[in-house]
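Student: Need coordinates for the following:
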Amino acid sequence: MALFLGLIVIVGIVVFAFLLRQSSNDAPPPHSTKPRSAPSRPAPITRPKGETQPFDAQSAKSVHEERVLTGSAYVTDGDTIKIKNTQIRLFGVDAPELNHPYGKKAKWALHKLCKDQTITAKISDEDEYGRTVAHCYLPDGRDLSAEMVKQGLAIDWPKFSGGRYASLETTDARKKLWLADARQKGRMHVWKKFESRQEQ
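Tutor: I've put the predicted structure just below:
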């Protein structure tokens, strides 16, 4: 019986010490005068009724705030530039890769358009490769994507542009830029065959 009572007293002391420790952890420090407040949460973004963000569910994620970059452009290839260390993919068009037919010509045509110009890039999306996608304009308001299509060195990519540049395509553009056309139509085996021939 004495053993049983001793055990109950020990358990009681342990429980009391545990509860005392818990309540002291919840109490503010003795010298603190600031009341505790709940962590603040950012206010939800509200948009006017009917306004939507540009978004392609398959390969892009929406950029919530409109961002605009301006500056001189370093041309990477026929549909990609860099402004202030941000790599930017021209909206809605596809130009040949550098190692594909007309790839270098497309790069130099875009370089000629951008040389000594301040480019304005209105950022709209991010593509599946993490590149920023933007509508890019020359100081006189010309759209770089449209200019590349008019020169026959890029083709409209309707999946992303909604056909915005299709009417600007030259008559032989899809034949000339057949690898870009094959990519748009999902015929990647054509690309792989071309690439394997280049490696030999």
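Student: contacts, neighbours, all on C-alpha from now
Tutor: Fine.
Student: So what's the residue count around L153?
Tutor: Taking other C-alpha atoms under 10 Å as the criterion, the count of residues near L153 is 28.
Student: what residues are up against it?
Tutor: Applying C-alpha atoms under 8 Å, 6 or more residues apart in numbering, we find L153 in contact with 78, 95-96, 102, 105-106, 109, 173, 177.
Student: what are the ranges of the strands in the protein?
Tutor: Listed from the start of the chain, the chain has strands (DSSP state E) covering 61-71, 74-77, 80-83, 86-90, 93-94, 119-126, 132-137, 155-156.
Student: Identify all contacting residues around the third one.
Tutor: This means strand 80-83. Residues from elsewhere that reach strand 80-83 (C-alpha under 8 Å, 6+ apart): 69-76, 87-90.
Student: on that earlier part again, may I see the contacts of L153 organised as CSV, with neighbour count added?
Tutor: Converted to CSV, the contacts of L153 look like this (neighbours: other C-alpha atoms under 10 Å):
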residue, neighbour count
G78, 28
A95, 28
P96, 25
Y102, 19
K105, 15
A106, 23
A109, 19
A173, 18
L177, 22
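Student: Sort out for me which of those residues are in helices.
Tutor: Counting by DSSP state H, the part of the contacts of L153 found in helices is 105-106, 109, 173.
Student: Looking at the residues you listed, point me to the pair that's furthest apart.
Tutor: Of all pairs drawn from those, the greatest distance, 14.9 Å, lies between A109 and A173 (C-alpha to C-alpha).
Student: Select the longest helix from this protein.
Tutor: Under DSSP H, the chain gives helix 2-26 as its longest helix.
Student: Buried ones in that one, by neighbour count?
Tutor: When neighbours are counted by 16 or more other C-alpha atoms under 10 Å, no buried residue of helix 2-26 is found.
Student: Centre of the chain to it, how far?
Tutor: 57 Å (C-alpha atoms, centre = their mean, to the nearest Å).
Student: Now show me the structure for the sequence below, then we'll compare the two:
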Amino acid sequence: MLIGLTVAAAWPPVSMAQSPAIYAPTLSVPSPVVSRPEETTPPKVTEKVIVNPGEVSGRAQVVSGDTLRIKQVTYRLWGIAAPPMNEFGGYTAMQGLAALIGSQTVICAPRKGVFRGGLQAAQCRVAGGRDLAADLVRRGFARDCPRQSGATFASIERTAVVDVAGGYKLPDECLAPY
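Tutor: Just a heads-up that it's a prediction; the model follows:
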């Protein structure tokens, strides 16, 4: 008598070499969680201004054609004289100085000498290195103050293109003693 026995085919039907995935366990490796630091905006890069000891730098407020204020201290530009605000050319000279400075940082080095009103004399330049006094004389907004500057700006004054301050009489503090 035969009992209904069937012989099953050999398991696995294909060789392991042909199908390794059947016998290889599948491992699920979670991807690592990488925490990123909070993104912040980079710091604003500002122009580096080199200031020597004794110099003052900052945003300047123009007072007149040859006077400016930095950090509550008022300086008169060394070696030049511009018309005062109540004389012809004074307002134009002030506008000329303001245009030369614009939004740039101004660096002033105090010099020997005190002007009328007790103002400190200072040689001032913009951060790019341009001397403000020389530029004012070159553009005709101010005149050389020979007693103070030793005629430093005299040759520049002779070649000025515009002569706003030409009719301006120099104050006594700029004239050599007679």
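Student: What's the TM-score once they're superposed?
Tutor: TM-score for the superposed chains, counting by TM-score structural alignment, normalised by the length of the second structure: 0.61, backed by 121 aligned residues with a C-alpha RMSD of 2.3 Å.
Student: still on that earlier bit, buried ones from the contacts of strand 80-83 of the first structure, can you make that a ChimeraX selection?
Tutor: Restricted to the buried members of the contacts of strand 80-83 of the first structure, where burial is judged by 16+ other C-alpha under 10 Å, the ChimeraX selection command reads as follows:
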select :69,72,73,74,75,76,87,88,89,90
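Student: any chance of the contacts of strand 80-83 of the first structure in TSV, plus distance to S124 of the first structure?
Tutor: What follows is the contacts of strand 80-83 of the first structure, written out as TSV (distance: C-alpha to C-alpha, whole Å):
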residue	distance to S124 of the first structure
L69	11
T70	14
G71	17
S72	19
A73	18
Y74	20
V75	19
T76	20
Q87	13
I88	10
R89	10
L90	10
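Student: just curious, which of the contacts of strand 80-83 of the first structure is nearest to D127 of the first structure?
Tutor: R89 (8.4 Å).
Student: and the closest one, what is it in contact with?
Tutor: R89 of the first structure makes contact with 79-81, 131-134, according to C-alpha under 8 Å, 6+ apart.
Student: Any figure for the gap between it and I8 of the first structure?
Tutor: Using C-alpha to C-alpha, to the nearest Å, we find R89 of the first structure at a distance of 74 Å from I8 of the first structure.
Student: repeat for L177 of the first structure
Tutor: As judged by C-alpha to C-alpha, L177 of the first structure and I8 of the first structure stand 87 Å apart.
Student: Show me the residue sitting in the middle of the first structure in space.
Tutor: Nearest to the mean C-alpha position of the first structure, counting by C-alpha atoms, centre = their mean, stands E126 at 2.1 Å.
Student: what about the residue lying closest to R59 of the second structure once chain neighbours are set aside, neighbour count?
Tutor: On the basis of C-alpha to C-alpha, 6 or more residues apart in numbering, the spatially nearest residue to R59 of the second structure that is not a chain neighbour turns out to be T105, at 5.3 Å. The number of residues packed around T105 of the second structure, counting by other C-alpha under 10 Å, is 18.
Student: contacting residues around D135 of the second structure?
Tutor: By C-alpha under 8 Å, 6+ apart, the residues touching D135 of the second structure are L100.
Student: residue in the first structure matching it?
Tutor: Counting by TM-score structural alignment, D135 of the second structure corresponds to E147 in the first structure.
Student: quick one: the closest residue to E66 of the first structure other than its chain neighbours and D94 of the first structure, what's the gap?
Tutor: Spatially, and ignoring its direct neighbours in sequence, E66 of the first structure is nearest to I123 (6.5 Å; C-alpha to C-alpha, 6+ apart). I123 of the first structure sits at a distance of 17 Å from D94 of the first structure (criterion: C-alpha to C-alpha).
Student: Looking at these two, which one has more neighbours?
Tutor: Comparing I123 of the first structure with D94 by neighbour count (other C-alpha under 10 Å), the higher total belongs to D94, at 25 against 21.
Student: Alignment lookup: that one to the second structure.
Tutor: Taking TM-score structural alignment, D94 of the first structure has A81 as its aligned residue in the second structure.
Student: Against Y23 of the second structure, how distant is its match?
Tutor: Taking C-alpha to C-alpha as the criterion, A81 of the second structure is separated from Y23 of the second structure by 98 Å.
Student: Equivalent analysis for G118 of the second structure, please.
Tutor: In this structure, G118 of the second structure and Y23 of the second structure are separated by 98 Å, where distance is defined by C-alpha to C-alpha.
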